[in-house]
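Trainee: fold the following, please.
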Amino acid sequence: MKYVFVLLSFLLTTGFVKAQFTPLVQAAQPQKSKIHQFEDDGLAHFSYAILVGKQVVLVDPGRNPQPYYDFAEKHGASIIGVVETHPHADFVSSHLQIHHEKGATVYISKLAEANYPHQTFDEGDIIDLGNGVIMRAMFTPGHSPDGISVVLSEDGKDVAVFTGDTLFIGDVGRPDLRESAGAIMMQRKELARMMYYSTREKLMKLAEDVVVYPAHGAGSLCGKAISDAKSSTIGQEKLTNYALQEMNEEAFVELLLQDQPFIPQYFPYNVDLNKTGAPTYLDSKELVPVLADLADLEEGITIIDGRSQDIFKNSHLPNAINIMKGAKFETWLGSLVSPQERYYLIAESEASLDELISKAAKIGYELLIAGAGIYIEKDGMTMSFFDQETFDSNPDLFTIIDIRNEGEVAQQKVFANSINIPLPELMQRVSEIPTDKPVVVHCGTGYRSAAGSSIIQHALKDTKVIDMGAYIKEYNQK
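Mentor: Presented below is the predicted three-dimensional model:
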């Protein structure tokens, strides 16, 4: 069965399956409603606005409500509702802010036990948007025990389903995120069994032309093999999604639990924050202390430096961790910094600092910032740059640390004598690294190694630590 999963994952990733099957299942075309998909690349998050006449209902909005306000204003419409398919683990929603500012009703399952004003929205409940258009709740636990999907119907015909984290394109939601978070805590096997029935008895029984709109795309840690497609149909997913193929419950549970990615530290924190509702986005950002002087930072508080790795290597504050401002800043911030600790945030300019604070706010981490500031000094700590010619002449003179995830290493080990310590485990396992030779750190593209090498440098102060950076791409091709 594992080989079937690997084959299907490859086909979905390369686009072969999509190219073969897309024409076979024609999607239903909404006539009375307009569906707009919003995409946040950094978190691989999809959210939605459903426009009917002059009314808008949102599904799973992100932290910053402004894009949704702009959409409603553009169409001369009012936001009357926000549907939360479940308390999200990987991002913070703006549902409570939208409720306060726009008077929108927040809809969520009673099982979520939300601690903010809301209307329970469970199996069979509907939101009537008028003109024959309704949104119907469907109980689909599996990723979370309180998860719902939302079916959009026009004149009695189902045309779309917003599946939250239950059904993705090419995948289903992972069942191992609710063992220590939220009002309901369940074991992964029990949730995996729920997922089996949610897919077979609920979603797969919808018409094949119903369009599937998930809450996440490729790159999200809420699944393990999500396609890069942004939507699909029930029929196409039945044909191509590895998790929807014919198998018994036990085989499904075993398959679903295999090879799930790591769980970032911030996931349980986000579940709890989404249950209570986050503070207003801009007000919360403005409360972040901005420091004019970085000379007297409190000892023992983690320093996150969001500048580029080259600038960081030339000069940085002692003990800073280099998480570069980029597409995955939020994920690695929430993976390396615990929600139980505070941290300092460093950038090279005011504009960059504001962007980093905005990224932190997507996961509610603006609330943990002890201070934010700009670092432009030239006489700080330094790191060695990678010398490819020296390395290639005798790689055995270096200890090579591969900080990719175990699954990535299993697919291709770039250097035969490398030691694999995944980045999420690095702070706890840094003592395992030999110190008799210079240490070279690599990942898959050069992004994570900036953080990994800075962590190792500060732990092994008497050892030369070198970030291979983007040079790894050349070795990947060999």
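Trainee: C-alpha only now, for contacts and for neighbours.
Mentor: Will do.
Trainee: show me the contacts for Ser409.
Mentor: Not Ser; residue 409 is Val. By Cα atoms under 8 Å, 6 or more residues apart in numbering, Val409 lies in contact with Asn420.
Trainee: state the three-state secondary structure for it.
Mentor: Put simply, Val409 is helix when judged by DSSP: H, G, I helix; E, B strand; the rest coil.
Trainee: next: Ser47.
Mentor: State at Ser47, reduced to three classes by three-state DSSP: strand.
Trainee: so it touches Arg63, yeah?
Mentor: No. Look at Ser47 against Arg63 with Cα atoms under 8 Å: they stay out of range, at 10.8 Å.
Trainee: could you also give me the structure for this next sequence, so I can compare it with the first?
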Amino acid sequence: MIIEQFKDEFLAHYSYAIVSECEQKIVLIDPSRNPEPYYEFAKQFEAEIIGVIETHPHADFVSSHLEIHQHTGATIYAHSLTGVAYPFTPFDEGEEINFGKIKLKSLHTPGHSPDSISIVLEHNGQDKAVFTGDTLFIGDCGRPDLRESVGNLQAKREELAKKMFHSLRDKMMKLDDDVLVYPAHGSGTLCGKALSTANSSTIGAEKVGNWSLQEMTEEDFVKELTTDQPFIPKYFGFDVDLNRKGAAEFKPQIEKVKTIVNPDPESLNPAIVVVDTRPENLFKEGHLPGAINIVYGKKFETWLGSIVKPAERFYLTAANEEQLQELIGRTASIGYEDFIEAAFVTHTGDVIMPVMPLEYFMASPDDFTIIDVRNENEVKKKTVFKGSLNIPLGELRERIKEVPAGKPIVVHCAGGSRSAAGSSIIAAELGAEIPVYDLGGAVRDFNQAEK
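Mentor: As a prediction, the model looks like this:
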């Protein structure tokens, strides 16, 4: 038996292949949008992919379960409560999948969602591992507030938090201490708030180190779990519904994205936003009118799906062809590839952002309107500038009218990447009336000064 863990570092997502070497068969759990890595892995063992298990309809990425089924004939397994639109076999509490010496057993573990399951792997008659989806993470458990308005089954966060309390204690903690824990996410995901950087653990270790498994009342657990969860990106509800339907095939979707060479700016539709992924210094030196600077980096998908709402058309542009093609694929990982009006490489543009007058700002901060685009829970922990106005980046386009235009504007976040996007959004609206500056990485100096 082999357990192979695959990682999407950008979305902090783990998926799994379970191999029966004696039968040369594979079952996948929570696969990413691009199925090619799983096909290549199967070829290494000359093995057949016979099943794909969805622990729940994921909110933060698009799964390739339907495409894998269509290409390999693999059976898709999910809980019957999910209400899917694709052909599947119910994998409810007590159901089993047997292949080789492996038995996969379904546990219904609601809490992150009403239809969440965890999968216990039994080998040679002993429980060896549990694939916990978004129920139990390393150091944390899944957030309960993503199904209040999406999916076929909706539930209030307090109701799901209570279910999580019991799922962890009545199901997870009943497993043997030496059972390995393999979650669907690691540190960096927005599906929890305090995940470890580790990619696996054991039930015994989690009983010791995971706050959610400690002795406490249900009331205290619910209060802790529902407090200070991360923000919810705009695309999360869209992905839940798309995963319930099953996404279109990855490669054809990528290939049909329209790419253009050296577009005339006059030919672009001014009503369609330009997502410019170049480094912030290049963007500031020259970009297209109305462009938003979502910098190429580890969190591109998260901020694209937080700033641009589902079904909104956008142009995608990058510093070079290699990055452009990569970003088209990463856009597809959250199901946004159909919304790309066209993709192209950009080197400059006619719109220039002013250079931050740092010395003047340090001497006279009251002469500026300071916009803090961090999330509310970050601001609660620490305010960098007194009198600043907090509008989280994911809400900024919708709340742009709240930004006063009486004084020059300085935008900051925690480290510099979000302020590049935030300042570009505000500049697109107010830049013709008043200077808009990005404090960028210089905010770290102010953070240090506060210590």
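Trainee: show me where the stretch 101-250 of the first structure has its strands.
Mentor: With strands called from DSSP state E, counting those that start in this stretch, the stretch 101-250 of the first structure shows them at 105-108, 119-120, 126-130, 133-139, 148-154, 157-164, 167-168, 171-172, 211-214, 232-233.
Trainee: the third one aligns to what range in the second structure?
Mentor: Read that as strand 126-130 of the first structure. The alignment of strand 126-130 of the first structure onto the second structure (TM-score structural alignment) spans residues 96-100.
Trainee: winner for burial among the strands of the stretch 101-250 of the first structure?
Mentor: Among the strands of the stretch 101-250 of the first structure, ranked by average contacts under mean count of other Cα atoms under 10 Å, first place goes to strand 167-168 (a mean of 31).
Trainee: show me what Asn281 of the second structure aligns to in the first structure.
Mentor: Using TM-score structural alignment as the criterion, Asn281 of the second structure maps onto Asp310 of the first structure.
Trainee: so how far is Ala292 of the first structure from that match?
Mentor: 24 Å (Cα to Cα, to the nearest Å).
Trainee: also Gly371 of the first structure?
Mentor: 10 Å.
Trainee: counterpart of whichever helix or strand Val82 of the first structure is part of in the second structure, which residues?
Mentor: Using DSSP states H and E, Val82 of the first structure falls within strand 78-83. Counting by TM-score structural alignment, strand 78-83 of the first structure lines up with residues 48-53 of the second structure.
Trainee: residues near Glu359 of the second structure, how many?
Mentor: For Glu359 of the second structure, the tally of surrounding residues (other Cα atoms under 10 Å) stands at 9.
Trainee: then the one 3 residues further on?
Mentor: Met362 of the second structure has 10 neighbours, counted by other Cα under 10 Å.
Trainee: for the one 3 residues further on, same thing?
Mentor: Pro365 of the second structure is surrounded by 16 other residues when neighbours are defined as other Cα under 10 Å.
Trainee: from the chain's centroid, how far away is the match of strand 126-130 of the first structure?
Mentor: From the chain centre to the centre of stretch 96-100 of the second structure is a distance of 31 Å (Cα atoms, centre = their mean, to the nearest Å).
Trainee: Phe10 of the first structure versus the nearest residue to Leu11 of the first structure once chain neighbours are set aside, what's the distance?
Mentor: Once flanking residues are discounted, Leu11 of the first structure sits nearest to Val17: 5.6 Å by Cα to Cα, 6 or more residues apart in numbering. Counting by Cα to Cα, the gap from Val17 of the first structure to Phe10 of the first structure is 9 Å.
Trainee: between the two, point out the one with more neighbours.
Mentor: More crowded of Val17 of the first structure and Phe10, by other Cα under 10 Å: Val17, with 19 against 15.
Trainee: does that one really touch Asn241, like I thought?
Mentor: No. Counting by Cα under 8 Å, Asn241 is not a contact partner of Val17 of the first structure; they are 9.5 Å apart.
Trainee: where in the first structure does stretch 63-83 of the second structure align, residue-wise?
Mentor: Using TM-score structural alignment, stretch 63-83 of the second structure pairs with 93-113 in the first structure.
Trainee: got the buried residues for the matching stretch?
Mentor: Using 16 or more other Cα atoms under 10 Å as the test for burial, stretch 93-113 of the first structure gives 93-99, 104-109, 112-113.
Trainee: likewise for stretch 456-471 of the first structure?
Mentor: Across stretch 456-471 of the first structure, burial judged by 16+ other Cα under 10 Å covers 456-457, 460, 463-471.
Trainee: what comes into contact with that stretch?
Mentor: 318-320, 383-386, 388, 427, 430, 435-443, 445-447, 449-450, 453.
Trainee: before we move on, the earlier item: the strand holding Val82 of the first structure - contacts with which helices or strands?
Mentor: Judged by 3 or more Cα pairs under 8 Å, 6 or more residues apart in numbering; DSSP states H and E, the packing partners of strand 78-83 of the first structure are strand 55-59, helix 66-74, helix 95-102, strand 105-108.
Trainee: the residue most central in space within the second structure - nearest residue in space that isn't next to it in sequence?
Mentor: The centroid of the second structure falls nearest to Asp60 when counting by Cα atoms, centre = their mean (4.0 Å). Spatial nearest neighbour of Asp60 of the second structure, chain neighbours left out: Phe236 (5.5 Å); criterion: Cα to Cα, 6+ apart.
Trainee: which helix or which strand is home to the one you found?
Mentor: helix 235-245.
Trainee: still on that earlier bit, Ala360 of the first structure: which of the strands of the stretch 101-250 of the first structure is closest?
Mentor: Ala360 of the first structure lies closest, by Cα to Cα, to one member of the strands of the stretch 101-250 of the first structure: strand 157-164, at 22.5 Å.
Trainee: which other helices and strands contact that closest one?
Mentor: Under the contact definition 3+ Cα pairs under 8 Å, 6+ apart, strand 157-164 of the first structure sits against strand 148-154, strand 211-214.
Trainee: could I get those as JSON lines with distance to Leu221 of the first structure?
Mentor: Listed next are these as JSON lines, based on distance: least, Cα to Cα, whole Å:
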{"stretch": "strand 148-154", "distance to Leu221 of the first structure": "19"}
{"stretch": "strand 211-214", "distance to Leu221 of the first structure": "14"}
